[in-house]
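S.K.: show me how the following folds:
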Amino acid sequence: MPRRHQKPSRHELKGWHKPPDSIVITRPSRFGNPYKVRPYGPYTAEEAAGLYERDLLAGGVESAPGRPPTTIEELRRRAGGLDVVCTCDLDAACHGDVILKYANT
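M.R.: Purely as a prediction, here's the structure:
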C-alpha cells in the first residue's frame, strides 16, 4: 500500500532524492494544499486536511488561482499506486493522507 514520506527541510536537502515511485505534493505542486497551516496560515493541520477533503469531494481542489481543480479522477490517474512526499511530520494530519485515501480506492 502506498505511504507518505517526509521531505527534508530546505537546509537538509543536499544529497536527498525523492523515493522512487513517488510524487511530491508540497506547494506549489499540482497537488499542493491551498489551505495554509499555522503559523503560516489560519488553520490547524487537521482543519487544512479536512478542508482539502471537503473540496475534493465537492468536485475538486483549486491548488492555485487559475489552475483547473484537482479531482478524484485525476488523483487516481496521476497518483494511484504511488507514495506521496510532503513536509508535514509523519505523525501529523496531512492532505497527503487524503490523497492516498482517494488515489488508491
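
S.K.: contacts, neighbours, all on C-alpha from now
M.R.: Noted.

S.K.: let me see the ranges of the strands in this structure.
M.R.: 4-6, 22-24, 83-86 (DSSP state E).

S.K.: and residue 62, which of the ones you listed is closest to it?
M.R.: Among the strands of the chain, strand 22-24 comes nearest to residue 62, with 16.8 Å by C-alpha to C-alpha.

S.K.: elements contacting the longest helix belonging to the chain?
M.R.: Longest helix in the chain, counting residues (DSSP state H): helix 45-57. Other elements packing on helix 45-57 under the criterion 3 or more C-alpha pairs under 8 Å, 6 or more residues apart in numbering; DSSP states H and E are helix 95-103.

S.K.: to compare against the first, here's another:
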Amino acid sequence: MTDETPKRIQLSRKKGWRKPEGAISVSRPGQFGNPFAIGVRVPVWWRGRDRIQRGNIETETNEQAVAYFRDWMNGVVDVDDWPRPYLPLIRGRDLCCWCPADQPCHADVLLELANPSPLVERVKEKQLMSPVSGVSVKISVSPVNGDHP
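M.R.: Predicted coordinates for the structure are as follows:
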C-alpha cells in the first residue's frame, strides 16, 4: 500500500508474478467478489412499488456485470445468500482482480465507493445553495453497508 490513490491491479498466473504487498484480491470466490458473473443466473430481489419483487439476473457482458454490481452495492437490488462487502476493509488499498485493465471491472466500483473523493466527503456534511432556485438544500449521502463517516 502506498500514499497514492488506490488502483486496480490485474491478477496474473505468470511465473514470478506476485500480488503487491498490501493489495487485496477482490476476485471470486471471496467476500469482495462480484456475484454477477457472465452467463450465470443470479437470484435477486428488490423493493417494488407495493411489494417485494423477485427475479433472476443473467449478465451477458462485463459492462452489465459491473452495472448490476453497482446497483447491488447501492441497495437497488439484493442478492440471496451473498452479503455486501464491508468497504472500510479495503479503503486505501490497491485491489486485484482477473479482469483485463482495459475492460470494466467491479473493482473500479469498489475503489470508487471505498475511497470517495474529498468533494463527496465535504458534501456529506454541508448544506448547499441551489444556483437555480436559490433555496438552501441539505445534502446527505447514505453510507453503503454500514460505512459511517
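
S.K.: where does the TM-score land?
M.R.: Overlay of the two chains. TM-score (TM-score structural alignment, normalised by the length of the first structure): 0.78; 95 aligned residues with a C-alpha RMSD of 2.4 Å.

S.K.: so where in the second structure does the longest helix of the first structure end up aligned?
M.R.: Counting by TM-score structural alignment, helix 45-57 of the first structure pairs with residues 62-74 of the second structure.

S.K.: same question for the matching stretch: list its buried residues.
M.R.: For stretch 62-74 of the second structure, burial by neighbour count (16 or more other C-alpha atoms under 10 Å) applies to 62, 64, 65, 66, 67, 68, 69, 70, 72, 73, 74.

S.K.: same check on stretch 104-119 of the second structure?
M.R.: 104, 105, 106, 107, 108, 109, 110, 111, 113, 114, 115.

S.K.: on that earlier part again, any chance of the strands of the first structure in JSON lines with mean neighbour count and distance to residue 41 of the first structure as columns?
M.R.: Formatted as JSON lines, the strands of the first structure follow (neighbours: other C-alpha atoms under 10 Å; distance: least, C-alpha to C-alpha, whole Å):
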{"stretch": "strand 4-6", "mean neighbour count": "19", "distance to residue 41 of the first structure": "20"}
{"stretch": "strand 22-24", "mean neighbour count": "20", "distance to residue 41 of the first structure": "21"}
{"stretch": "strand 83-86", "mean neighbour count": "21", "distance to residue 41 of the first structure": "17"}
